[in-house]
Every structure is written in C-alpha cells, then in structure tokens.
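Enquirer: Here you go, sequence then predicted model.
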Amino acid sequence: MTRTVYLNGDWLPETEAKVSVFDRGFLFADAIYEVTAVIGGKLIDYAGHGARLRRSLEELAIPCPLSQEALLAVHREIVRRNALEEGLIYLQISRGVADRDFAFPKGAEPTLVLFTQAKPVLDNPRTKTGLSIATMPDWRWERRDIKTVQLLYPSMAKMEAMRRGADDAWLVEDGFVTEGSAATAHIVTKDGVLVTRPLSNAILHGITRASILDLARAEGIAVDERPFTVAQAKEAAEAFITSATNFAMPVVSIDEAPIGSGRPGPIAARLRDLYIADRLATAL
C-alpha cells in the first residue's frame, strides 16, 4: 500500500509525485523543512512548528504558498488520507522551479511537499537504554537557526558516529557543544541544573527544546541557558537530547565515557513523561 503525498495542491500516490530537476531545492538546497510528530492521529506541538516554518521562510524570502489555516488543514488531511496513528509528517517548501542561476529567480512559484512516515514515537526502546554519542567538529554554515534542507554534513557526522560505534553525533565549535546531528543537546549538572545552549544563529531554535524548558521551569527544575563544553558534559549527572520525534531522549555516554551512572537519568525521563502528557492534552 503506497502513501498519499501532497504536492502543490494535488493528492498523489507516492509513486506518482514528481518534482522538476530544475527545482532549486534539488539544485541549491534552496528550501526549508519541518517535521511534526503525530500521536493518536493528532498533531503534536504544531503551533510551534508553524511559527518556525514562517520564520525560516521569511529569512530566505520564500513566500508561503498556503495560509496558516490552509496549511493546518493539509496536515490534518494527510493524516486522514494515510490513516496515520503514530509517526511524523515531513513538510518541505523550496523556492521553486527556475533555470539554474545563483541569483534568485523572480516570480517562481514555491514547491510544497508533504508526506507521512509511520513509526513508533511513544514506545521508543531507546528511552530505556539511552543513546551513545560521539563528538566531532561542527562544520555547518553559520545560519543554523534557519531550518534548511542543507543536511549533508549532519548526515555525514551521524554516519561517522555510527562508524565509531555510537548512535549519534554531538557537534562542537570553539570547544563548546552546539547541538546534535538532528536534535538539541542538554545536560543536567550534579546540582540538578538543566543546562542547554542559548538561542542564537549557532543552533536551530528547537520547538521541543522550548516546550521542555517551559515544563522544566514549571516543575521547579533550575534551567541555565549557557554553552557547555564536552568535558562539562562528561562530568554531568545526566545528558539528553530533544527533538520533534524523540521528545526527550537520554544520553548515557559521550566518546565512550559514561554519563552519570551510565544509565538513563530520572530528570530526562520525567521531562519526557511531562512533555507527552502535556502535548497530548493540547494536540490538534
């Protein structure tokens, strides 16, 4: 059974959805994307993803082809058409089709694509075992706050981490951890303080990050938004990542050094439970 894909206003079988070879997303990675989790057929943290989508488009001067209301309706419809109970929706908007030129084309119509991926996000077995992390240099461009499809280096970093026997990579710049290959990096100090890098153009402004920090503060957990080094991470009581499909996922080792007890920590587990309960209550 093939999925139904949304492409520029049409609902198509995935085998029939085609994008031009002249699309600037293909030629220049001139495109942005968002990923929204789905649980019980409902959209999780959609408002945050919609706001970040608009910001990314504005930063690249790409017009949004649909209104906010229409885009939400498309998200709901693709869930219905694919009978998606649990998984994710991937959305991508490129600047559109034009003959290859470094200068932006005038009047190009953006290309809008959405598809679904069914996968377990609630009962992820890695929450019980935690992730192992390998660190490596952050060689990405400097506007990481824009969620573009320029993902080659993060992909290479993840593959190198896996080659080393780890599950994923944390990227390091000037001695400080920026973020994971596709997630926000957090640590919890031995004093129980949740530490995560502050927002800037050095990291993606994670939607799950923002939600988790709000929940932590409401729970009485101290939060310190500051950079931290790899050495500080290795000395922490806990470490974890946040992302749209991982929610809060524990990290148990960094460069083969165990973090805390070497097992998933209680604060990451508590924040994951709080996030799921809170976001299910407000899902669209």
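Expert: Arrived safely, thanks for sending. Numbering: from 1, shown residues only.
Enquirer: CA atoms for contacts and neighbours, from now on please.
Expert: Will do.
Enquirer: how far away is residue 206 from residue 181?
Expert: From residue 206 across to residue 181, the span is 13 Å (C-alpha to C-alpha, to the nearest Å).
Enquirer: now residue 175
Expert: Residue 175 sits 17 Å away from residue 181 when distances are taken as C-alpha to C-alpha.
Enquirer: Could you check which of the two has the larger neighbour count?
Expert: residue 181 (21 against 13; other C-alpha atoms under 10 Å).
Enquirer: Tell me which helix or strand the closest residue to the more buried one other than its chain neighbours sits in.
Expert: With C-alpha to C-alpha, 6 or more residues apart in numbering as the measure, residue 154 is the residue that lies nearest to residue 181, at 4.8 Å, once sequence neighbours are left out. Taking DSSP states H and E as the criterion, residue 154 maps to helix 152-163.
Enquirer: helix or strand right after that helix?
Expert: Next helix or strand after helix 152-163 toward the C-terminus (DSSP H and E): strand 168-173.
Enquirer: tell me the helices in the stretch 101-250 of the chain, going along the chain?
Expert: Using DSSP state H, counting those that start in this stretch, the helices assigned to the stretch 101-250 of the chain run over residues 126-129, 152-163, 207-218, 230-234.
Enquirer: another one to put next to it:
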Amino acid sequence: MTGPLAHLNGRFLPFAEAALPLHDAGFVSGATVVDNARTFGHKLFRWADHLARFRRDCAACYVPLNATDEHLTVTAEELVSYNAKWLPPGGELQLVTFATPGPLGLYSGGAANGPPTLGMVTYPLPFARYRPFFTEGVTLVLVGTHSSDSTVLPPTVKHRSRMHWHIADHTARARSGTPSALGITAGPDGTLTETSVAHFLAVIHGTVTTPPRHTVLDGISLRVTEELCHAVGVPFAEAPILPDRSLAGREAMLTGTGFCLAGVRELVLPNSERIRFDWPGPVYRALLAAWSDRVGVDVAKQFTEAGT
C-alpha cells in the first residue's frame, strides 16, 4: 500500500478509505470515547497509561471494548511503525484510538444496533500549530463556564463531544486577536478548569497548583508533570484557582500530550482585562528541561526548529 494506513474494525486499510457509516452512534450522537497519544523517536509515550484510561472510559460510557490490551498494543505499534515511514525527517506522530457503540439500527430501518466500532488513526504531530506556544507564550481567554460536576458524564472522561471547545477557542481568538489563543473555562464556582488541549497550572507561593482532578480530564501529561515536579523538588498541589489579579506576575503553564509543557503569557478576562504572567519563568524552564530529559529530546527545539 502507498501512503499512511488506518486500522478500523479489525483490519488495516488506506487512511483515505477509512470511514464510518452515517448511522454510526459516533456520528449520530457524538458517542465516541477517544484517546490521543504521541510518539518520541516514533515510539509511543506512556502508552500503557493511555490504554488503561481508554479502557476505563469505554466502560464508564457503556461503549463495548472487546479487544484485549495485547491486541490493541500490537495494533498501535504496527500502525505507528508503518505510518512513521511517511514522515519528513524529525517528524513524529499522534495516535488517535476511538470506540463507539457502532451503527444504530433506528437510522437504517432495522431493530438491532452494533456491532461496536473500534479504530486507530495517526496524523503527523503539528509542530507549527504549537510553535507560538514556545516563541510567544500562550494567550488564554476566559470564555465562560462549563459544568465540572456532572454525575452523568464526568469531566475526567476523554470523549469526542467537543462542541463547547470548538466555540470556546473561536471565541478566544476573536476576543484576543491572537490566532493561537485558547479558551479556558470556569467551573460553577468561578474557578478555572482547563482548555481544549491542555491542563492549566499556576505557580502559587512556590507550589505548582492545578485545579482539583475531579473537575478536569484525567490527563496523562498532567501525571507526568506532577512526577517531574517531585523529581526537581517543586511542590505540587491540587486546589481551586480563581481568575483574578492575584495571579498577575506569577507563572502559569499548560501541559498536554502534543506539546508536553508550555508557558502561559497572559489570561484575558471577560471584562477584557489582561492578567500578565511571568513568562518564561524559572519553574517553567526547570520543568521543561525535565520534560526534555524524560522524553530524550529538546522539547522546545522540536517545535521551534521543525520544518512543519
């Protein structure tokens, strides 16, 4: 075969031929559990953690996942190995694993649903998308509230129902005038939660602080950043973070799968006030260096010097 492959419902096929029927629950209802991992040196990073979260989230969302961990791992490694051949020098991949309940009989005139859908696709890691995070710092815009206390669909679950993030990021870019800006939401109590691609952290009184875990996605990169805080001797804590002037002059960061760790330059509030952070600050620089040591590559250079 010529060109990248995908894996869908038990078989490899050309990426361009991979498709879901229009009556699949993932399309009709947005009922899709998903995972997004990335490679370093064309090897998946923290795959075991990603896979465990994916299986847990499928169970929580009543999405059948019949494949074994061994089968999923072998498939993921084969797909990454093959698709990496089509990358430019220095390129890396992101691997998306997804599962849905499958086709809904109601929409095809039948009574039976399923079988469940399971797929894997890769795409080249978009260095250009994240480059401004390292050259300019991240601009965040507080765009509104988002429920973080649902007992039906907990915020810890990674899924594809992302309309609120689509609106949040477009709103952030329109209000800030910054093409790479991200929206960040507040919970019902007014404290900060997360963004569409990353967790938020602030350095408060010398402690790297992140919103309470039950209010945000169970992020693999957040786990790594916490581990690195312990490794470099920086305290780490979970606590509510209010978006007010007390944050001015402190450090703030984002951590996410695609880019590992990036410093936040400013937070734009609903009244258009801009809270400026210490960017790039010393704690961020220490943690970014620790990230680079952990993954075996200079993370910042990977984004600032890559050709794509």
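Expert: Cool, got the structure. All values derive from a computational prediction rather than experimental measurement.
Enquirer: Any idea what the TM-score comes out to?
Expert: Aligned and superposed, the two chains score 0.89 in TM-score terms (TM-score structural alignment, normalised by the length of the first structure); 275 aligned residues with a C-alpha RMSD of 2.3 Å.
Enquirer: that older thread, and of the helices of the stretch 101-250 of the first structure, who's closest to residue 267 of the first structure?
Expert: Closest approach to residue 267 of the first structure among these (C-alpha to C-alpha): helix 207-218, 9.0 Å.
Enquirer: in the closest one, what counts as buried?
Expert: 207-209, 211-213, 215-216 (16 or more other C-alpha atoms under 10 Å).
Enquirer: what's the spacing between the host helix or strand of residue 51 of the first structure and its chain's center?
Expert: Following DSSP H and E, one finds residue 51 of the first structure within helix 46-60. In this view, helix 46-60 of the first structure has its centroid 13 Å away from the chain centroid, taken as C-alpha atoms, centre = their mean, to the nearest Å.
Enquirer: Ok, stretch 156-169 of the second structure next?
Expert: On the basis of C-alpha atoms, centre = their mean, stretch 156-169 of the second structure is displaced by 10 Å from the centre of the chain it belongs to.
Enquirer: Relative to the first structure, which residues correspond to it?
Expert: Using TM-score structural alignment, the residues of the first structure aligned to stretch 156-169 of the second structure are 145-158.
Enquirer: how about that stretch: buried residues?
Expert: 145-150, 154, 157-158.
Enquirer: ok, of the residues you listed, which one's closest to residue 122 of the first structure?
Expert: residue 158 (22.8 Å).
Enquirer: Quick check: the closest one touching residue 164?
Expert: No: using C-alpha atoms under 8 Å, residue 158 of the first structure makes no contact with residue 164, being 9.9 Å away.
Enquirer: what do we get in the first structure for residue 242 of the second structure?
Expert: With TM-score structural alignment as the criterion, residue 242 of the second structure pairs with residue 229.
Enquirer: Counting neighbours, what do you get for its match?
Expert: Close neighbours of residue 229 of the first structure, defined as other C-alpha under 10 Å, add up to 15.
Enquirer: Same question for residue 59 of the first structure.
Expert: As a measure of burial, residue 59 of the first structure has 11 neighbours, counting by other C-alpha under 10 Å.
Enquirer: Could you measure from the nearest residue to it once chain neighbours are set aside over to residue 205 of the first structure?
Expert: Nearest residue to residue 59 of the first structure, sequence neighbours excluded (C-alpha to C-alpha, 6+ apart): residue 146, at 7.3 Å. Distance of residue 146 of the first structure to residue 205 of the first structure, computed by C-alpha to C-alpha: 8 Å.
Enquirer: List the residues that contact the residue nearest to residue 59 of the first structure.
Expert: For residue 146 of the first structure, the contacting residues are 32, 55-56, 59, 201, 204, by C-alpha atoms under 8 Å, 6 or more residues apart in numbering.
Enquirer: For those, which PyMOL command selects only the ones that are buried?
Expert: Here is the PyMOL selection string for the buried members of the contacts of residue 146 of the first structure, based on 16+ other C-alpha under 10 Å:
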select buried, resi 32+56+204
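Enquirer: And the strands in the stretch 1-150 of the second structure, which stretches?
Expert: Counting by DSSP state E, counting those that start in this stretch, one finds strands in the stretch 1-150 of the second structure at the ranges 5-8, 11-14, 33-40, 43-44, 93-100, 117-124, 138-145.
Enquirer: Any chance you could list what contacts the first one?
Expert: Contacts of strand 5-8 of the second structure from elsewhere in the structure, counted by C-alpha under 8 Å, 6+ apart, are 12-15, 18, 75, 79, 82-83, 117-122.
Enquirer: do the third one as well
Expert: The set of residues external to strand 33-40 of the second structure that reach it, using C-alpha under 8 Å, 6+ apart, is 44-47, 50-51, 54, 57-58, 61, 63, 92-100, 125, 158-160, 257-258, 295-297.
Enquirer: got CSV for the contacts of residue 146 of the first structure, with distance to residue 255 of the first structure too?
Expert: CSV is the format used below for the contacts of residue 146 of the first structure (distance: C-alpha to C-alpha, whole Å):
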residue, distance to residue 255 of the first structure
32, 31
55, 35
56, 33
59, 35
201, 26
204, 23
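Enquirer: Spit out the contact partners of the residue nearest the centre of the second structure.
Expert: Nearest residue to the geometric centre of the second structure (C-alpha atoms, centre = their mean): residue 197, 4.2 Å. Going by C-alpha under 8 Å, 6+ apart, residue 197 of the second structure touches 256-257.
Enquirer: try 7 Å
Expert: When contacts are counted by C-alpha atoms under 7 Å, 6 or more residues apart in numbering, residue 197 of the second structure touches residue 256.
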